[in-house]
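Undergrad: Compute the structure for the input listed below.
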Amino acid sequence: MKLTWLGHACFLLEEDGYRIVLDPYTGVAGYPPLHIQAHAVFCSHGHFDHHATDCVELLPERESPFTVREVETFHDDRGGALRGTNTVRIFTAGGLSVAHLGDLGHQLTAEQAAAIGPVDAVLVPVGGVYTVDAAGAKAVCDALHPRCVVPMHYHHAPYGLTEVDSVEPFLELWPAEAVHHLQGAAFELTEQTAGVMVPSF
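TA: Next comes the predicted model:
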């Protein structure tokens, strides 16, 4: 399975030529306008920086190699009272599973973690303010035990929401040898992929 970070919390998943876009954004400082083709698009919630479906040109329908599961969570730590709900989705193809946590704003309950289940990779927000912060994101990863972690939803000047934190506080919580700064935005997820993958934009 190929994963490409398109910026902010937006990713492209590809398997056997089938393309899925997750949480397309618009209006996020620094990032260029998003325009991409895909067979399907999924959004964790309805905010502008996660739900810009008009930026995705849908390709002709074909059978998907992905199965998709959903786990309902919240965009804050007050049961959704501040920012509403958030849908975690687990995408499985080619024997590998990836969980996109959207704008998760709280620690997972035991029931939610069990519902997400074993996954190979987790795409986790780390910037705080609107989501879990660095420590909260690390705790979520510890609860899910993925082999691979990809941080998202952080500020890296000139890109991203200026009020959220950078990725560095999250990376500092991991052993240095576990952190891999990639030379591009994409990587192949395999059964051997392990550690914290930090794509470059």
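Undergrad: Only C-alpha atoms from now on, for both contacts and neighbour counts.
TA: Noted.
Undergrad: Check the burial of Leu104 by counting its neighbours.
TA: Residues lying near Leu104 (other CA atoms under 10 Å) number 30.
Undergrad: just Arg62 next, same as before
TA: There are 9 residues near Arg62, going by other CA under 10 Å.
Undergrad: likewise His155?
TA: Counted with other CA under 10 Å, His155 comes out at 21.
Undergrad: for the spatially closest residue to it that is not a sequence neighbour, what are its contacts?
TA: Spatial nearest neighbour of His155, chain neighbours left out: Ser166 (4.7 Å); criterion: CA to CA, 6 or more residues apart in numbering. Contact partners of Ser166, counting by CA atoms under 8 Å, 6 or more residues apart in numbering, are 127, 154-156.
Undergrad: Neighbour-wise, which one of these leads?
TA: Most neighbours among the contacts of Ser166, by other CA under 10 Å: Gly127, with 29 neighbours.
Undergrad: okay but that residue is in contact with His156, surely?
TA: No - counting by CA atoms under 8 Å, Gly127 stays clear of His156, with 10.2 Å between them.
Undergrad: what residues are shared contacts of the two?
TA: 166-167.
Undergrad: Quick check: the gap between the most centrally placed residue in the chain and Val71.
TA: Among the residues of the chain, the one closest to the centroid is Leu123, at 3.4 Å (CA atoms, centre = their mean). Going from Leu123 to Val71 by CA to CA, to the nearest Å gives 14 Å.
Undergrad: With Glu14 instead?
TA: Separation of Glu14 from Val71 (CA to CA) stands at 22 Å.
Undergrad: and after the longest helix seen in the chain, which helix or strand comes next?
TA: For the chain, the helix that runs over the most residues, judged by DSSP state H, is helix 134-144. As assigned by DSSP states H and E, the chain's next helix or strand after helix 134-144 is strand 148-152.
Undergrad: Proceed likewise with the subsequent sequence, for comparison:
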Amino acid sequence: MRVSKMLLPSALALFAAALLAVPSRAQSDEPGCRPEMAGLMLPIQRANLTHPVNLAKGEARLTFVGHATFLIETPGGIKAATDYNDYVRPPETPDIATMNKAHSTHNSRNPDPAIKQVLPGWDPTGAGAAKHEITLGDLRVRNVPTNIRSYSGSTDFDGNSMFVFEIGDLCIAHLGHLHHPLEPGHLRALGRVDVVLFPVDGSYTLDQEGMVEVLKSLQAKVMIPMHFFGGSSLNRFLARSQDLWPVERRATSTITIAKSALPARPTIIVLPGN
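TA: Here you go, the predicted structure:
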């Protein structure tokens, strides 16, 4: 991925200051997950996934495809892909694709026309924040807007989104290309989070210290890192957070999760990927 000039270390501090100075206009009245609620085009790479759904009621399957893309599968056979792009894709066409515009590795210029719902995390018309709340089969998906650093060096208000996936009473939040700390309005809009998928690179997205604070505020029982460009940035994050949460490293990129089987205390689960 080509590094934009606006992401150079000398500019990051200025952009971060601008982001923190102006609050995001995320919708704070969004109903959250509640306990009672049941550029250069590169060849597309596809993860090697051959498993059938075979999920019991209340379960969800997550597969780390790579970068910021996860495949989320429901017992009813609905499939969603996060930060769907033209570089790394799941082998199967998802029913729902969420996207963010921070970089071309987080969105697609040519989404598969068979996708039933393509949900950009920004409003392509520029009229304001994206607003998505859809239900397809046994999966509900909604977004919470966030700000990003624009390529011109300013703040792009509501330029990205975090997406929440609700499968029965299980709530999964994908933080996308998050660039700033979460405010109370974001937390109210997200609602209860059982599983959080979060970036840990610490430079293109929010710095690692800030990401630790985000995770503390969410209090999700399962925390799965993404967007770490190899092992060094991931290991730095794990070293920074080792006194806060236990870490489980899995040998495969797929995990099956159920609300009833969540760990007793918040746990970081590392899936193979990049």
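Undergrad: picking that back up, return the residue of the second structure aligned against the residue nearest to the centre of the first structure.
TA: Taking TM-score structural alignment, Leu123 of the first structure has Leu197 as its aligned residue in the second structure.
Undergrad: try Ala186 of the first structure
TA: Counting by TM-score structural alignment, Ala186 of the first structure lines up with Thr254 in the second structure.
Undergrad: Spit out the contact partners of its match.
TA: 61-64, 271.
Undergrad: Of the residues you listed, just the buried ones, PyMOL syntax please.
TA: Selection of buried members from the contacts of Thr254 of the second structure for PyMOL, criterion 16 or more other CA atoms under 10 Å:
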select buried, resi 61+62+63+64+271
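Undergrad: does Phe15 of the second structure count as helix, strand or coil?
TA: helix (DSSP: H, G, I helix; E, B strand; the rest coil).
Undergrad: From His177 of the second structure, how far out is it?
TA: Counting by CA to CA, the gap from Phe15 of the second structure to His177 of the second structure is 15 Å.
Undergrad: What of Pro120 of the second structure?
TA: 13 Å.
Undergrad: Common neighbours of these two, please.
TA: The contact sets of Pro120 of the second structure and His177 overlap at Asn100 (CA under 8 Å, 6+ apart).
Undergrad: Nearest spatial neighbour of the residue lying farthest from the centre of the first structure, chain-adjacent residues omitted?
TA: What lies farthest from the middle of the first structure is Pro60; by CA atoms, centre = their mean that is 25.0 Å. Spatial nearest neighbour of Pro60 of the first structure, excluding adjacent residues (CA to CA, 6+ apart): His39 at 6.7 Å.
Undergrad: Chain neighbours aside, what residue packs nearest to Leu34 of the first structure?
TA: Using CA to CA, 6+ apart, the closest residue to Leu34 of the first structure is Cys55 (5.8 Å).
Undergrad: contacting residues around that neighbour?
TA: If a contact means CA under 8 Å, 6+ apart, then Cys55 of the first structure has 24-26, 34-36 as its contacts.
Undergrad: so which of those is the most crowded?
TA: Highest neighbour count within the contacts of Cys55 of the first structure: Pro24, with 28 neighbours (other CA under 10 Å).
Undergrad: how close does it sit to Val126 of the first structure?
TA: Pro24 of the first structure is 18 Å from Val126 of the first structure, where distance means CA to CA.
Undergrad: again with His45 of the first structure
TA: Taken as CA to CA, the span from His45 of the first structure to Val126 of the first structure is 17 Å.
Undergrad: cool, Val68 of the first structure as well?
TA: Computed as CA to CA, the Val68 of the first structure to Val126 of the first structure distance reads 23 Å.
Undergrad: out of those two, which sits in the busier spot?
TA: With other CA under 10 Å as the criterion, Val68 of the first structure and Val126 differ in neighbour count, and Val126 comes out ahead with 31 against 13.
Undergrad: Now for that one: which residues touch it?
TA: With CA under 8 Å, 6+ apart, Val126 of the first structure has these contacts: 132-134, 136-137, 151-154, 165, 167, 170.
Undergrad: hmm, 7 Å instead?
TA: Val126 of the first structure makes contacts with 132-134, 137, 151-154, 167, 170, as judged by CA atoms under 7 Å, 6 or more residues apart in numbering.
Undergrad: Please indicate which of these are buried?
TA: Neighbour-count burial (16+ other CA under 10 Å) is assigned, among the contacts of Val126 of the first structure, to 132-134, 137, 151-154, 167, 170.
Undergrad: which stretches of the first structure form strands?
TA: For the first structure, the strands defined by DSSP state E occupy 2-7, 10-15, 18-22, 36-38, 40-42, 56-58, 67-74, 85-93, 96-100, 121-125, 148-152, 179-181, 186-188, 195-198.
Undergrad: out of those strands, which comes closest to Ala113 of the first structure?
TA: Comparison of the strands of the first structure against Ala113 of the first structure by CA to CA identifies strand 67-74 as nearest, at 9.1 Å.
Undergrad: what does stretch 137-151 of the first structure correspond to over in the second structure?
TA: Going by TM-score structural alignment, stretch 137-151 of the first structure lines up with residues 211-225 of the second structure.
Undergrad: Kindly check the end-to-end length of stretch 38-53 of the first structure for me.
TA: Stretch 38-53 of the first structure has an end-to-end distance of 11 Å (criterion: CA to CA).
Undergrad: That concludes my questions; thank you for your assistance.
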